[in-house]
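model this:
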Amino acid sequence: MVHSNTFAEFIGRKVNKVRWKPEDLMASTMFVTGSWDNDEDNVLELWGLSSQDEDLAKDFPPKLLDSVQQDGDVTQIRFLDNKFVAVSTDRGTVKLYRIIGENESPTVHIKEVTAWEELHSFEKGQKCCCKDIAVCNYSLATIGEDYKINIISLNTKQVHQAIEDVSSSPLTCICFLTETQVLCCNSLSQMKLWDLRVDKSDITADINNFTQNQVPLTCIAQHPSQKHFIFTGSEEGDVGVWDMRTNSLLTTMSSGDTSALTELAFHPLEPDHMFSCSFGGRLLQWSSKKSYMCRNDPGDLEYSNFWVNTDKVKTRLSVNDVIKPIYSPINSLDIQKQQLVCGADNEAIYLQKHLKL
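Below you'll find the model as predicted:
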């Protein structure tokens, strides 16, 4: 069922990434957006909601607090904590910013702290896209069109490790499996796992998806509490569930939307709820049917993680639209507490402040 209390705001730029500013104890009142496909005028923008009032209408439209020019399309945004945020672009650059000031202050702004120029490049210094970045504690991992992984120490602000030629096909997304292991996906429906403690030329695991055609994996998400379970979105709209203890694909799930998935995200506190957005303009909530599960399997320990039971997941899974399909690519989403924000190619951002969980 589509939520009726969703608000939209036209901001005049195609939104490629959107992220809530993290807050521990209360709902966040700030988020950032990164634009793309706007020639030389792409920006990182910081937005503020007016309050934490229950009346969503009072929060919209959000107030633009600050804007910082970017050297190309924004390809990823990752918060390190509630002050620092990393931003990558299609020019191979990653920058670290600090958000200074509070929402109520008229002087709140974004300040550049560090920039890593041309982290990714082709021969003769030709720039190439930084496709994705991942953050874990004091480490930052990047992948690019140059088939390269960079591991940056945020303590020293130096490239700690550079792994060349990591794939035979274009890399698409990356995440930290643990503090010392990075997992990257490519356009051949493969995942590669790297242990940063061993020689940089050695791969830990080369994981192939033999149950499907070679469909590009477009996005990746890690289960919030069961870290060894990895979820991938594909170009055909399917979600794959992987167990990294056995390096195997457990099952695939489909919503019926065959357009490419652009982002997956779990609710951080309610992992029975996963969200996806797609190139086809749909924002979906994937949920377990808890009441049915508890009534029929009160002692099923294996079923305590709903997503990995291949026999039951498809019959006890509900998939619903969070907003009405907009028929324009929704590129990014983020969840914090009971509020969700997403951004799209129709130059709008959407806010749902009362998710049904």
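
Only C-alpha atoms from now on, for both contacts and neighbour counts.
Will do.

and the residue nearest the centre of the chain, what does it touch?
Geometric centre of the chain, nearest residue: E263, 5.5 Å, by C-alpha atoms, centre = their mean. With contact set as C-alpha atoms under 8 Å, 6 or more residues apart in numbering, E263 has these partners: 218-220, 233, 276-278, 331-333.

Point out the ones among these that are inside strands.
218-220, 233, 276-278, 331-333 (DSSP state E).

What secondary structure category should be reported for M293?
helix (DSSP: H, G, I helix; E, B strand; the rest coil).

Can you give me the buried ones in stretch 283-299?
283-288, 293 (16 or more other C-alpha atoms under 10 Å).

and D59, what does it touch?
49-53.

Not counting sequence-adjacent ones, nearest residue to K356?
Q338 (7.8 Å; C-alpha to C-alpha, 6 or more residues apart in numbering).

Buried among the ones in strands among the contacts of E263? Make that a PyMOL selection.
Command for PyMOL, covering only those of the ones in strands among the contacts of E263 found buried under the criterion 16+ other C-alpha under 10 Å:
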select buried, resi 218+219+220+233+276+277+278+331+332+333
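
One more, please, to line up against the first structure:
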Amino acid sequence: MADATVNAKFVSQKISKIRWRPSHDQYTQESDVFASGSWDDEDCKVCLWRWPAGESMVDDDGLEFDSGRDLIELSSAPHYGDVSGLEFLSTDSIVVASSTGSVSLYKHHRSSQELNISSKWEGIHHYPSGKGCPCTCVATQGDDLVVSAGEDGRINVLNVSRKEPLRTIDKANSCTVNGITFLMQLEVISVDSSGQLKVFDLKQSSDEPCKVFSTLGEQIPIQCISRHPTQHHIVAAGGHDGVLSVWDLRQDKFPVTLLEAHSAPMWEVKFHPSNPDHLFTCSEDGSVLHWDGSSVSSLVTGTGAGSGGGSLFTQHSQQNSGSSNLGITSPWLAIESGRQKMDITTLLPNQTLPVNTIDILSQTLLAGSDEESIYMLDVPGIR
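Sure thing, here's the model as predicted:
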């Protein structure tokens, strides 16, 4: 596999979250605008950027680089506290979680390029004493639904037209919720510091999770989660030990596959939105990895030779025989047999400081780090 072309820009902010803006056109995924949030600063910010495509050039040493590709700040707005979660609700609306325990909705006004807060849910995450605690993550669904979770173990269900939460699950977890995402319209899954995944059906009145999944052995915190874009029963999660785990939510309560990934906590994991045979991870160790399951997929489906160039680091199957048919359509469940190999590429070699966040759209991956830089990587081999 060819190396990724890397563009780096120093932005004078430690980047905690980065997300591509969704396209206006539902038939294309192309976008050149993204949002970022910062942390560990007296004046944290939410910013909108444009990184237009440049012309591909080759230097005297034969190395490819982009000519005329320069990062443009479209707009920025102050944010009180660290940005601990950031997701687009629509093309011009951004939901932002704060270390202060609040959630804010930022609106981008394209005519003036202003970015400002249009709604805010103050202090919806707090300890029993009433003191605020960090809201650690947010997820969005449709154009009006938001869920937030925090160090208090609480999950809030928000609607942008309401000043108060639609619903609060006070004791969703007895420890910190580190990540949350929608599985379906009214179903969410969370990961927490006890190493559990919990599914909550928001249609039900009960505050109890409808499913609970756990890692084996020692309770290693799970830091992040990503849902497969087309097979919603498949999720990938990243652990505090740097291990990538793949789960089949229709099967047993344990991960299908465990893959040694990073040497430090994994902060984000992302399936490619239109080509989910590809997955990306970033870590406290300063690296970004590309996991290419397409060779495994071709072996399983019989569509190609499938001679992956990389190697599967380690894996342990907890899958029962009832899920053997699932490998037909997903390399992430097929690799449990141990016979298939997967291409694993280091897109961004270990940096001095952590890479906190990534997002992928088409062939372009964004990464934000504590080095106060934003990286744009053109990843080969993805269509």
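
would JSON lines of the contacts of E263 of the first structure with distance to T310 of the first structure be doable?
JSON lines is the format used below for these (distance: C-alpha to C-alpha, whole Å):
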{"residue": "T218", "distance to T310 of the first structure": "22"}
{"residue": "C219", "distance to T310 of the first structure": "21"}
{"residue": "I220", "distance to T310 of the first structure": "19"}
{"residue": "G233", "distance to T310 of the first structure": "17"}
{"residue": "S276", "distance to T310 of the first structure": "20"}
{"residue": "C277", "distance to T310 of the first structure": "23"}
{"residue": "S278", "distance to T310 of the first structure": "24"}
{"residue": "N331", "distance to T310 of the first structure": "29"}
{"residue": "S332", "distance to T310 of the first structure": "28"}
{"residue": "L333", "distance to T310 of the first structure": "27"}
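
hmm, which of these are common to the second structure?
Contacts conserved in the second structure for the contacts of E263 of the first structure, using both residues aligned by TM-score structural alignment, their matches' C-alpha atoms under 8 Å: 218-220, 233, 276-278, 331-333.

which among the residues you listed gets closest to T204 of the first structure?
I220 (18.8 Å; C-alpha to C-alpha).

which one in the second structure is aligned with that closest one?
By TM-score structural alignment, I220 of the first structure lines up with I225 in the second structure.

My read is that that match contacts L244, right?
No. Applying C-alpha atoms under 8 Å, one finds I225 of the second structure not in contact with L244, separated by 9.8 Å.

Identify the contacts common to the two.
With C-alpha under 8 Å, 6+ apart as the test, I225 of the second structure and L244 both reach 236-238.

where along the first structure do the helices fall?
290-296 (DSSP state H).

hmm, back to that, excluding sequence neighbours, find me the nearest residue to the match of I220 of the first structure.
That would be A237: by C-alpha to C-alpha, 6+ apart, it lies 4.3 Å from I225 of the second structure.

For the one you found, the count of nearby residues, please.
26 (other C-alpha atoms under 10 Å).

now it: how far from S287 of the second structure?
17 Å (C-alpha to C-alpha, to the nearest Å).

G338 of the second structure too?
25 Å.

if I line the two up, what does the residue nearest to the centre of the first structure land on in the second structure?
Under TM-score structural alignment, E263 of the first structure pairs with E268 in the second structure.

Counterpart of D82 of the second structure over in the first structure?
D82 of the second structure maps onto D73 in the first structure, by TM-score structural alignment.

higher neighbour count, G338 and S287 of the second structure?
Set G338 of the second structure next to S287 and count neighbours by other C-alpha under 10 Å: S287 wins out with 25 against 13.
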